[in-house]
Structures are given as structure tokens and as C-alpha cells.
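Participant: Dropping the sequence and predicted coords here.
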Amino acid sequence: MASEPGHGASPTDNFKPTVFFGAISLIGLLILFALYDTNAAAERFNAVQLWATSNFGWLLVLTVNILLICCVYMAFSRMGGIRLGGRGAKPDYGLLTWFAMLFSAGMGIGLLFYGVAEPVMHFSNPPVSAFSNPDAAMPRGIAGNAQHAMGLVFLHWGLHAWAIYAVIALGLAYVAYNRGVGLSIGAFLKTAFPRIPDPAVDAIDVLAITATVCGVAASLGFGASQINAGLNLLTGVPDTGLSKGIVIAIITAMATTSVAFGLDKGIRRLSEINMVLALGLTIFVLVLGPTVFLLDGFVQNIGYYLQRFLYLSSWTETYVANGWQNDWTIFYWAWWVSWSPFVGIFIARISYGRTVREFIAGVLLVPTLFTFAWMTIFGDSALYIELFGNGGLSEAVNASMPDALFAFLSHYPLATIASGLAIVVVATFFVTSADSGALVTAMIASGGHHHAGFMPRVTWAIAIGMLSGVLLWSGGLGALQTAAIVTGLPFAVVLLSMTVGLIRMLRSELPLED
């Protein structure tokens, strides 16, 4: 039985200067690119995003479907009985703690930012597709548009997103705990494909770090925009680039402190706290909102998602190319892929002792159902206001997505208290995303060492905060989206390669059938 890698060596012994300085250089160039001409930055970022999504969106759609199919195959095959760490391995964390940690790292800020905004946006601006009349979008204010909106939300936040995380996390956990190598993408590929050249391994680790930093930076930018919007509502703090920069600086300092304490003392405790706070906000909306409507909606939304699963999964907007999918579905797939090195390594780090089947079921199903419940409670509550209440959310959301959650909460009693709690929840998700991302990038740069040193962890926490602030300052939310897409696209090819290698290794471990 292979033991957990990394024991007995210091982080300095495992430091990989090629990976560390290569990634820092790439991120530095991206920061300089954003700062070179801030007046024209938004236009440049939009052009890059349009080129990438228009030409390679099909690759991302294909990739996420392949990954999901492979997850199902591994879970239901004999490979599902293989245990991470060997037959006698016991999990390091209980199920509830495990779910809290992986969920906080895997979705976090996005749920707060898009929980109200996305359903309302799809409801008021539906795509021209098979969901609606092929000649014209369905008129506003009808139940069909609301149902289509929730179907799209479930597509973007459902099984495909978590399949991306599950495949990369399972591959990394398997080679770390069963083959005794480091928790890094390069170490996995070197184990799965021994002939791959060392420079290629280092280049892939550089790409993994860059994708992680860009993906997390995008989330932090969304979180900073939302915190700033809430503070503007509650205290009159101006909604400016400087204010968002200050928010990012403060939260980055908190994340740096958290990551300095390490996984158990910092990240674990914060993950548990923010799950409690998030559940408190969710219960508030569920109880004081249209409770029966939401319970009905949860069941119906899942049914709608499953009934149209194949179409939703393979739709590429081929015959009505109006750019809607590039702004939404393709961005989401690229965003999840860019997050996958970070989330994959983090989930692998906390999943010792799970069987392959238990791992896939836990990572794929439990967070998906929780996410569906969250999106139903917030999204359908917002749609209820549009369908049966006073309305007005569509106009507010289309004017400013960061304001969406607070405009929504203004329809509830104790709106000021609820908005204050929402700001705290966003901030704690902000911190757990940043400190988890910093820990993971430090691990990659140290060859997958589980206990990367204090200074590398702090360095990456600061780098993530700086990139998020610069991108938000120079190009707004569009720049954050572009960074996630551009780094996510090439990493999709790496994910496909990892899937092939993982299945080959798992099958080689199975005993021959009589």
C-alpha cells in the first residue's frame, strides 16, 4: 500500500524553479498586458474572448460530455471498488466536513453572484433555440420562459461541472495515494505516460498554475464586485474601481492569513463556517419566500433537466449563431476547466481513503443536488417575483448583475440584515477560494508536495489578488471572463489526456477475471 506522498521531505527540497518562475512570468505578462493601455483593455479582452469562443466552443462542449461519460463508466465498472490509498486506507475527514470543504472550493462565490442574476437574465433574454419558437424568442412573462431559464441554470451548474472536477481529482488522488507521487498534473502525466519529456511536464504544470490563478482571480473579481454593490447599498460606499480594489486587498490579506495557517487550522475551519452562514441565508429565503412554490420547483426543475439532458448537453447554437452560448455556456465550461487544477488537487488532497465509486458519487451527485437546491431557492424565488409579484428584477439585473442579489433581498423583510449576511457569506467564500487556490498553486510549484512552505503559499495568495484587481480595473467583468476562457481552452486537451491515462491505470490494477 502506497503511503501519502510528501512525508519526510521539506518543501524546499521539492521546489521546482522552472514551474514557479515560468508561471509567475506568465501571470506577470498578463498583468502588464492589462495595464499597458487600460483605456483599450476592455476592447482587446472582448476581441480575444470572441475569437476563442467562436472557434473552439465545440471543443469544450465535447470535452465536458466525454468527462461525464467516463465518470459514470468508472463508477459502475469494477474500477469503482478500488480504494484511494489501498485496501486498508481510512478517510481523513468525515462526510459532512468533506462535503463542506469540496463544495466551498468548487463553487463558492459563483452561487452568490449568479444565483439570482442568471435565472432572471435567461428569463428576460432567452436564447433562440429549441427551448422556444425557432423564429422568435418567446415573449416575456410566461411560465415557459421561467422553466427554460431554470433548465439552462441546471445545465451550467450541474453534472458536467462536477464531472470536470471529479475526473482530474480522481486521477491526481489515485497516483498520489496508490502510486506514491506528488499531487500535480505533471506528476500524473509522467506516471500515466512515462515517455513524456520532462520539459513538457513542467510546461503543463505552468499551464495548470496559470489556469488556476486566472480561474480563481475571475471568481474573486465577481465577489469583489458583489461585495462592493452590497456595501454601496448598505453604507453608501461608492461603486468604483478603487473601492473594488480595496475590497480585493482586504480579502486577499484575510486569505493570506488563512492560507498561512494551512489546511486544517485555516481552510477547514473557514469552509465549515461559510457553509453554516450560506445555509442560514438559504433557509431565510426558503422560509420567508414562496416555500411551496420552491419545493414544487425543485422537483420540476430536476425533471425538466433530466428530460432534456441530451439536447442541453450537446447544443452548440449551430443554426442560430447569435452569440448567446459564447457568453454563457462556453464561458461556464471554460471557467470550470480553468478551475479544475485548483479544485482537482484540493479535492484529491482531502479524499484519501475513499473508494473510486464513493469518490465519484460524492463529488458528482451531492454537490450537484445542493447546487440545484440553492439555484432553485434563489432563482425560482426571483422568478416568482417576476411572474406573480411586483416585478422589476429583470430591469435591475440587466442594469447591474452584481446588484442582483441585493435587489432581490429588498423584496424580503429584514432586508438590511439579510443583505449584510449575504456580504459576509460572499466574503467567506471569497477567502476560502483564494486561500485554497494559493495552497494548490504552491503545491504544484513544489512538485505536488502536500505541505508547501509558508512563503510559496503567501506568494500565490498575493498573486491571485493582484491579478484579480488588475483585470477588474482594466477590463471589468469581461476581462475576468476572458482570462478564464483563454486558460481553460488549452487545459481541456490536458483533461482529455488525463482521462485516458486514468482509465488505463485503473484497469491495470484490476485482477484478471476467471
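Facilitator: Sure, I can see it.
Participant: C-alpha only now, for contacts and for neighbours.
Facilitator: Will do.
Participant: So what's the residue count around Glu358?
Facilitator: Using other CA atoms under 10 Å, Glu358 has 16 other residues around it.
Participant: correction: Tyr165
Facilitator: Tyr165, neighbours per other CA under 10 Å, totals 29.
Participant: Second structure follows, compare the two:
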Amino acid sequence: MEYSMEGFMKSASKVDKTIIWSSLLVSSAFIIATLVTPSGVSQILNAIFSFFTKNMGWAYMLSAAAFVAFGIGLAVSKYGQIKLGKDDEEPEYSRGSWFAMLFATGMGVGLVFWGAAEPIMHFDTSPFAANRTPEAASIAMRTVFFHWGLHPWALYGVVAMSLAYFQFRKGLPGLISSTFYPLIGEKGIRGPVGKIIDVIAVVVTLFGVATSLGLGTQQLTTGMNYVYGLPNTTSMALVIIAIITILFTIAAASGIDKGIKFVSNTNMVLAFLLMLFLLIVGPTKYILNTFFESMGNYLQNFVSLSFFLDTQGAVAERTGYDWIGSWSVFYWAWWITWAPFVGSFIARISRGRTIREFVLGILVAPPLLSAIWFSIVGGSALHIELFGSGGISAAVAEDVSSGIFAMLSHFPLSGPMALLTMILLAIFFITSAESATFVVGMFTSGGDLNPDARLKIVWGVVEGAIAAMLLVAGGLSAVQTVAFIFSFPFMIIMILMVVSMVKALSEGEKKPLQ
């Protein structure tokens, strides 16, 4: 089976109307249904959420663990020296810019939203310890390290590595369907099967990024209410979505070098300033101890956490709800909905790196930065609850998006720091959304590395509309459910991507490069 596909590449460089209209049809159906009957859509989403958490948790946990093992195994194998590109190609971006774009695109909004709230929620309702005890605080930090550590980046890495290998080394279009070439051949990826795969990728990307846009909007409105007393209403959230949609669409239309790279570097600087401030004026010793202790705790329990499903129901009985489905399983589903666009974007910026460098880069630097963030932000919040005046738990119980602002209120310069946080959140918001818009433009124009600006504008508007409808349909619960609906079919696609990658590598580098 040869990888010589010059004719396919020429035809694939045009706008793909089949994928565009199919994706728009699915997206429009959701938007219209939510406008007509938001309560009906909410009920359906709740039923779907219950089904997936109760019946399919094992599939998510097993798949995520397998992807971690696959990435590490490939890096240490003889295939680790293979370049994601031609043998003489060098990386396009410096390691600093590469890490900044990785981190900002893959995690940003979620880190700000959950930075203080998630540790506090696990502290208040602990899955493995008595609530609001030092042991509960330790377990809370171990849990967030697990949720934001190796697993999400392994999920991204499967998609990114497969796309980069087949696109930059084998000369195929930058489409998810291209990664199936060893399994279904040229006719398969050009035919109905390939189109279905790419439509699923587009829809998953649109709804995946919309979930985070919804979270980010909720937190921006909460922050403005918390600091400036502005109304925290759905109407205000919709206005913010409209403004942010305009901004990220403009940024996406300007391309990677002019827009995304600059914004990513900027928000890394702002995130560093916020962390440095909290580290200096906050409980420095406690934060440092929390980081090292939690890292050891996480690594020590890595395998057991990776396969824990609360089979006996002890955690559900302790917490009073389906904890594993609402947290770990939901997170893996959420990361999978992000995998098409984050993976595609990571592939786009990783050309020229070896498989070993790529895997080590995504499995070390971003998870480490996430751990530092949670140690500083979440550690500060836990210290206030354990040894200070408290109040963060009550704020989070009332509105989960208020966690970081409630925590900042206990520090000097709380007003300016809250403003900095909202700016950071908005920039993270824009970075993820513009990256997704860029990637959807690629998916719907045959894998074009520089899709037409008009196409990116269309998808930017669609993303904003979906995010707005998610808020109307039920806020955070709708976000969680949509993650499950669209993650499951793409999880199957990712498993097959691994099979295809293994097949291609096992055949050796005897295939001609384009």
C-alpha cells in the first residue's frame, strides 16, 4: 500500500462542502431545538448523562489508561527516533513557544475555572476520607493531579501524533480520516467512511470547545459580579459570549503566527505573574510542601486511580452521588471532546520533532505546569479553609465558578488580582476558541494548513452559538452531558487511530515519503 496520493492532495485542498453542510446540519439541529424547547433538551441531556455515567465508565477509564501506556511505550521504543516530518526537517517553533501554545490551548479555561473550586469540592465531600480534614485535603490535591495530569495529555497525544505522522511524514491531508489510511486505504478515506470520520471530528470539536466556552463565560460573569457587582445573569453571559466570539474569530482569521502564538505567549506571562504573586504573599511553605507531597501521592497511586470505578459503591455512598461518573469519567469524556482540535493543533505546531521528544514534551511540561497551578491556587484555598478564616467552601457551594475569586479575596490587592484573573480567563478563552476555529477550518478544507479566513469566521460564529445554547439548556450539567454524547464515538475513532499507527510503524519506514 503506497502513500503516494498527489491527486488526492490536490482535490483535498478545496473546501469540502459535504463535511461543511453535514456538520452545520448537526450543529444547527441542536441550536434550533434548544431555542424551541430548552427544557425538553435539558431533560434529554440529563437522561443521556445518567446512561453514560452508569454504564460506560469502564470504557472511558480503560481507554484513557491504554492511551497513556501507548504514548510512553512508543517513546521508549525504537520508533521514538522517528521524526514527525521529513528526516531533515527542524521544529518550526522554539520549545518555549511550543510549550506555551500546548498549555494555553489544551488546559487554559478549565484550570482557571477549577483551580480553587475542584480541590475545595473534594475537600468538602471527600471520596476517600472524612470531610474537611487534613487527610481530605491531601486526597483532594492527589485527585486534581490525577484529573489534570498524564491522562488528558495522552488523549491529546494520540490524535496529535497520528495526525503529525501521516500528514508531515507520509504526505497525507491534515484530516482525522487520513490517520486511517493503513486500515481502509485511499478509497476508504476519500469515500463515505472517511467523510463520516471527518464530520464526527468537526462536530466533536465544535461541541468540545463550546463546553469550555460555557464554563469560561460562567466564570467571567461570576467574577464581574463578585468584584464589580454586575448582574450574574444568562443575558450577561450571552453578551460576553458574543464579545468573546468576535475577538477569537478575529484572532483565528489572522493565523497562528500573528494571532495564536502571540496570545498564547501573553497568557503564559499573565498566568506566571498570578502564580508568583500567590506564591510570595500566600502560604509559601504550605504550597511547596503541597506540590511535592501531592506529586508523590499521585505517582504512588497512579495505577489504582487509573482503573478505579467504585465497583462496590463505597465512594458513592460516602459522597451521596455518583462521584466517579461525575468526576473522573466525565473528565476523560471532556478531554476526548477536546482531543480532535487540541490534537490537530498540537500536530500543526509539532512538525519536525521526533516521536520521543513529542511524547516527553506533552507528558512532562504541561502536566507539570498544571500541578504547579493547582498547588498554588488550590493549595492556597485549602490553607485558608484549614488554617484561616474559611468562606471559600460556602462560596463554591453557592456558585462553583466563584472559587478562585473567593480565594483571592483573602489576599492583598484582591481587586487587581481578580481583574488579572478575568483577563487571564478571557485570553485563555480566546486561545482555545481560536485554535478550535482554526482546526475546524482545516478539517472542512481538506486539511489546508492555512484555511480561508471566511471559513474560520463561519465556524467561529457557530462555536459561539453552540456555547450560548449550552448555557440556555442547563449550564454546567448541559456541558457535562454534551461531553459524553460526542466523546463516545470519537473514543472509538481514537482506538482505531492507535491500531492504524501501530500498523504503519510495524510495516517500517519502507513506505515512500511525499
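Facilitator: Thanks, I have the structure now. Not measured: the values here are computed from a predicted model.
Participant: So Gly174 of the second structure versus Ser445 of the second structure, what's the distance?
Facilitator: 9 Å (CA to CA, to the nearest Å).
Participant: To clarify, my last question referred to Ile493 of the second structure.
Facilitator: 20 Å.
Participant: The two - which one has more neighbours?
Facilitator: Ser445 (26 against 20).
Participant: Report the contact partners of the closest residue in space to the more buried one that isn't next to it in sequence.
Facilitator: If the residues on either side of it in the chain are set aside, Ser445 of the second structure comes closest to Val15, at 4.0 Å by CA to CA, 6 or more residues apart in numbering. By CA atoms under 8 Å, 6 or more residues apart in numbering, Val15 of the second structure lies in contact with Thr444, Ser445, Gly446.
Participant: What is the neighbour count of Val239 of the second structure?
Facilitator: Neighbours of Val239 of the second structure using other CA under 10 Å come to 14.
Participant: which position in the first structure aligns with it?
Facilitator: Using TM-score structural alignment as the criterion, Val239 of the second structure maps onto Ile246 of the first structure.
Participant: Would you double-check that that match falls in a strand?
Facilitator: No. Applying DSSP: H, G, I helix; E, B strand; the rest coil, one finds Ile246 of the first structure to be helix, outside a strand.
Participant: Any figure for the gap between it and Met275 of the first structure?
Facilitator: Taken as CA to CA, the span from Ile246 of the first structure to Met275 of the first structure is 25 Å.
Participant: quick revisit: export the contacts of Val15 of the second structure to CSV and append columns for secondary structure and distance to Ile19 of the second structure.
Facilitator: Output for these, formatted as CSV (DSSP: H, G, I helix; E, B strand; the rest coil; distance: CA to CA, whole Å):
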residue, secondary structure, distance to Ile19 of the second structure
Thr444, coil, 6
Ser445, coil, 9
Gly446, coil, 9
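Participant: closest to Lys83 of the second structure among these?
Facilitator: Closest to Lys83 of the second structure out of the contacts of Val15 of the second structure is Gly446 (23.3 Å), distances taken as CA to CA.
Participant: Can you report how many residues neighbour the residue nearest to the closest one when sequence neighbours are not counted?
Facilitator: Distances taken as CA to CA, 6+ apart place Ala12 nearest to Gly446 of the second structure, at 4.1 Å, with adjacent residues excluded. Using other CA under 10 Å, Ala12 of the second structure has 20 other residues around it.
Participant: thinking Ala12 of the second structure is in contact with Gly447, fair?
Facilitator: Yes. Look at Ala12 of the second structure against Gly447 with CA atoms under 8 Å: they come within range, at 7.0 Å.
Participant: Quickly list what's touching both of these two.
Facilitator: Residues touching both Ala12 of the second structure and Gly447 (CA under 8 Å, 6+ apart): Pro173.
Participant: Which residue in the first structure aligns with Trp338 of the second structure?
Facilitator: Checking TM-score structural alignment: Trp338 of the second structure goes with Trp339.
Participant: I should have written Asn450 of the second structure there, sorry.
Facilitator: Checking TM-score structural alignment: Asn450 of the second structure goes with His451.
Participant: I'd like to know how far its match sits from Ala217 of the first structure.
Facilitator: 23 Å.
Participant: the more surrounded of these two?
Facilitator: Each of His451 of the first structure and Ala217 has its neighbours counted (other CA under 10 Å); Ala217 has more, 30 against 19.
Participant: what's the counterpart of the more buried one in the second structure?
Facilitator: Using TM-score structural alignment, the partner of Ala217 of the first structure in the second structure is Ala210.
Participant: quick one: contacts for Phe307 of the second structure?
Facilitator: Contacts of Phe307 of the second structure by CA under 8 Å, 6+ apart are Met61, Leu62, Ala65.
Participant: could those be laid out in JSON lines, adding neighbour count and secondary structure?
Facilitator: JSON lines is the format used below for these (neighbours: other CA atoms under 10 Å; DSSP: H, G, I helix; E, B strand; the rest coil):
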{"residue": "Met61", "neighbour count": "20", "secondary structure": "helix"}
{"residue": "Leu62", "neighbour count": "13", "secondary structure": "helix"}
{"residue": "Ala65", "neighbour count": "19", "secondary structure": "helix"}
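Participant: ok, back up a step: may I ask which helix or strand encompasses the match of Trp338 of the second structure?
Facilitator: Using DSSP states H and E, Trp339 of the first structure maps to helix 329-349.
Participant: how far does the following helix or strand past that helix sit from the chain's center?
Facilitator: The first helix or strand that comes after helix 329-349 of the first structure along the chain, using DSSP H and E, is helix 356-375. Distance of helix 356-375 of the first structure from the chain centroid (CA atoms, centre = their mean, to the nearest Å) equals 14 Å.
Participant: helices or strands next to helix 356-375 of the first structure in the packing?
Facilitator: With contacts taken as 3 or more CA pairs under 8 Å, 6 or more residues apart in numbering; DSSP states H and E, helix 356-375 of the first structure sits against helix 38-76, helix 95-106, helix 109-124, helix 143-157, helix 159-178, helix 291-307.
Participant: So which bits of stretch 212-226 of the second structure are buried?
Facilitator: Buried residues in stretch 212-226 of the second structure, counted by 16 or more other CA atoms under 10 Å: 212-224, 226.
Participant: Looking at those residues, which are in helices?
Facilitator: Cross-referencing these against helices under DSSP state H gives 212-224, 226.
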